[in-house]
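>>> Would you be able to build a 3D model of this:
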Amino acid sequence: MRDFVIMTDSCCDLSDRTARELGLEVLPLVFHLKGTDYANYLDGREISFPDFYAQVRSGENVTTAAVNVGQFEAAMRPILESGRDVLSISFSSALSTTYQSSVIAAEGLRSEFPDAKILTVDSLCASLGQGLLVWLCAKEKQAGRSIDEVCAYAEETKGRVCHWFTVDDLNHLKRGGRVSAAAALFGTMLSVKPVLHVDDEGRLIPMSKVRGRKSSLLALVDAMEKTAVDPAGQTVFISHGDCEEDARFVGDEIRRRLGVPEVRINYIGPVVGSHAGPGTVALFFLGNKR
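Have a look, this model is predicted:
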């Protein structure tokens, strides 16, 4: 059985250490801030995550760019030349063209490497939801599963990766075209906080609005309580837009209420963070449905 590499992109929001431990190949998306292009590396080497969020809080505008076909080809080719296969798991196609770039790159390289397997998966996930799916797939690989088995596992599992999050201000998502102007009205009401999720098609959907920050954080735990499968048997991921204390509050609550044994917390990286904004807290777990 040929060895293979799991490839993903920086919207997975895994820590750099975790990505290295899992042997992942992670391609950075790019964001443009104050006249400079930055690669969104998981270790924040070009701009630290706190510095990025400080700029956004000060009102700086950020634009983002997907991973392009050339980047995928450049990353895939050395792996294929080494005799290994590639399983690429990308940021939701409903939010980015990154997945489509991976498909085009794979198609172009198959004629060059006819004996290789180059498989692509549209995660339909975002941030540490994507990270959770990739992490689970890497665990399957470590357990000795073949590339075809891990690809099938990814397709079977992605629809059960639940994404629940709350933002301080929906206008960040509105500016990036991620939610409608009507939905953004949720975010303009005094002390009313929106609760959103990612649906089966990988789109961001406002679900409810609650009064006050603490209530919005508890609403994430309520959503998990309703749909999580065996919470006491899974590792749960939480990402945050420079508000670690709030993320830890959610983590403590799901440990207390649901008996979750392990919670992993990390920053929402600049590409996703430029759309979600500072103060976002996102909870990811496996459920019976999204």
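
>>> going forward, measure contacts and count neighbours with C-alpha atoms only.
Fine.

>>> Is Ile79 within a helix or a strand, and which one?
Element membership of Ile79, judged by DSSP states H and E, is helix 69-81.

>>> Next: Leu119.
Using DSSP H and E, the element containing Leu119 is strand 118-122.

>>> So which elements touch that strand?
Helices and strands touching strand 118-122, by 3 or more Cα pairs under 8 Å, 6 or more residues apart in numbering; DSSP states H and E, are strand 85-90, helix 98-110, helix 147-157.

>>> quick check: angle from it to helix 98-110?
170 degrees (axes from the mean of the first three to the mean of the last three Cα atoms, to 10 degrees).

>>> hmm, back to that, which of the residues in the helix holding Ile79 are buried?
Within helix 69-81, the residues that count as buried by 16 or more other Cα atoms under 10 Å are Val69, Gln71, Phe72, Glu73, Ala75, Met76, Arg77, Leu80.

>>> quick one more, to check against the first:
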Amino acid sequence: MPCSAPAPAPPIGEVRDWVEENKLHLAHWFTVDDLMFLFRGGRVSKTAAWAGTMLNIKPVMHVDDEGHLIPLEKVRGRKKSLNALVDHMEKSAVQPIDQQMVFITHGDCLEEAEYVAEQVKERFGVKEVVINYVDPVIGAHSGPGTMALFFLADKR
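Reported below is the predicted structural model:
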């Protein structure tokens, strides 16, 4: 059976227009596993990093419209932090959620990324979830165990 050619890419102007229309709707929710990396990057105090580590506190954060890192929630335990990412998606994602392509990036924690992907698929019926590694620059500031969930929302 002959292979069919892939669908042609949309014209660059259409891609540009889509990006301009949606750039402030791309939500980035993430959590980290080790607060000491946030301390080293100047994001939290040494006391907060030490106390948070001792109490197994995991921050749930996002990036605002100006690109600032905003901590919005603190939960105890890794699994709760992963579930909190999906909970925030439920509260703010553009409908219909199941029509979105969702992205997950992780800092060397593929099994946990697959867990988040499965939660997104089960809860919202999302068909396409792309999992990838956090890039080296972000990874150096957030450390191993970083988990980020990207989706379209009412606002960033």
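
>>> related to what we said a few turns ago, and of the buried residues of helix 69-81 of structure 1, the nearest to Ala219 of structure 1?
Nearest to Ala219 of structure 1, judged by Cα to Cα, of the buried residues of helix 69-81 of structure 1 is Phe72 at 38.3 Å.

>>> What residue in structure 2 is paired with the closest one?
In structure 2, nothing lines up with Phe72 of structure 1, judged by TM-score structural alignment.

>>> my read: Phe72 of structure 1 touches Gln100, true?
No: counting by Cα atoms under 8 Å, Phe72 of structure 1 does not reach Gln100; the two are 10.6 Å apart.

>>> ok so Val26 of structure 1 is a helix residue?
No: Val26 of structure 1 is assigned strand when assessed by DSSP: H, G, I helix; E, B strand; the rest coil, not a helix.

>>> circling back: Serialize the helices and strands packed on strand 118-122 of structure 1 to CSV and add fields for distance to Val281 of structure 1.
Formatted as CSV, these follow (distance: least, Cα to Cα, whole Å):
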stretch, distance to Val281 of structure 1
strand 85-90, 22
helix 98-110, 24
helix 147-157, 23
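
>>> looking at those, which is buried most?
Compared across those, strand 85-90 shows the largest average neighbour count, a mean of 26 (mean count of other Cα atoms under 10 Å).

>>> any idea of the angle that strand forms with helix 98-110?
Using the same axes, to 10 degrees: strand 85-90 of structure 1 against helix 98-110 is 160 degrees.

>>> Helices along structure 2, start to end?
12-22, 35-40, 46-54, 78-92, 110-124, 136-142 (DSSP state H).

>>> Count the neighbours of the aligned residue in structure 1 for Glu111 of structure 2 for me.
Alignment note (TM-score structural alignment): Glu111 of structure 2 maps to Glu245 of structure 1. When neighbours are defined as other Cα atoms under 10 Å, Glu245 of structure 1 has 10 of them.

>>> Could you work out the end-to-end span of stretch 14-32 of structure 2 for me?
For stretch 14-32 of structure 2, the first and last residues are 35 Å from each other (Cα to Cα, to the nearest Å).

>>> which residues touch it?
Applying Cα atoms under 8 Å, 6 or more residues apart in numbering, the set of residues contacting stretch 14-32 of structure 2 from outside is 58-63, 65, 81-82, 85, 88, 142-156.

>>> same thing but 7 Å
58-63, 65, 81, 85, 142, 145-156 (Cα atoms under 7 Å, 6 or more residues apart in numbering).

>>> Which members of those are classed as buried?
58-63, 81, 85, 142, 145-153, 156.

>>> can you tell me which residues contact Cys137 of structure 1?
By Cα under 7 Å, 6+ apart, the contact set of Cys137 of structure 1 is Val150, Ala154.

>>> can we see that at 8 Å?
Val150, Tyr153, Ala154 are the contacts of Cys137 of structure 1 under Cα under 8 Å, 6+ apart.

>>> Save those as JSON lines, and put in distance to Thr235 of structure 1 too.
Output for the contacts of Cys137 of structure 1, formatted as JSON lines (distance: Cα to Cα, whole Å):
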{"residue": "Val150", "distance to Thr235 of structure 1": "19"}
{"residue": "Tyr153", "distance to Thr235 of structure 1": "17"}
{"residue": "Ala154", "distance to Thr235 of structure 1": "17"}
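
>>> Could you point out which of these is nearest to Tyr38 of structure 1?
Distance to Tyr38 of structure 1, by Cα to Cα, is smallest for Ala154 among these, at 29.8 Å.

>>> And Gly125 of structure 2, what's its match in structure 1?
In structure 1, the residue matched to Gly125 of structure 2 (TM-score structural alignment) is Gly259.

>>> Contacts only, for that match.
Contacts of Gly259 of structure 1 by Cα under 8 Å, 6+ apart are Pro231, Ala232.

>>> Tell me the spacing between the counterpart of Asp87 of structure 2 in structure 1 and Asp16 of structure 1.
Alignment note (TM-score structural alignment): Asp87 of structure 2 maps to Asp222 of structure 1. Counting by Cα to Cα, the gap from Asp222 of structure 1 to Asp16 of structure 1 is 30 Å.

>>> Kindly report the same for Asp51 of structure 1.
18 Å.
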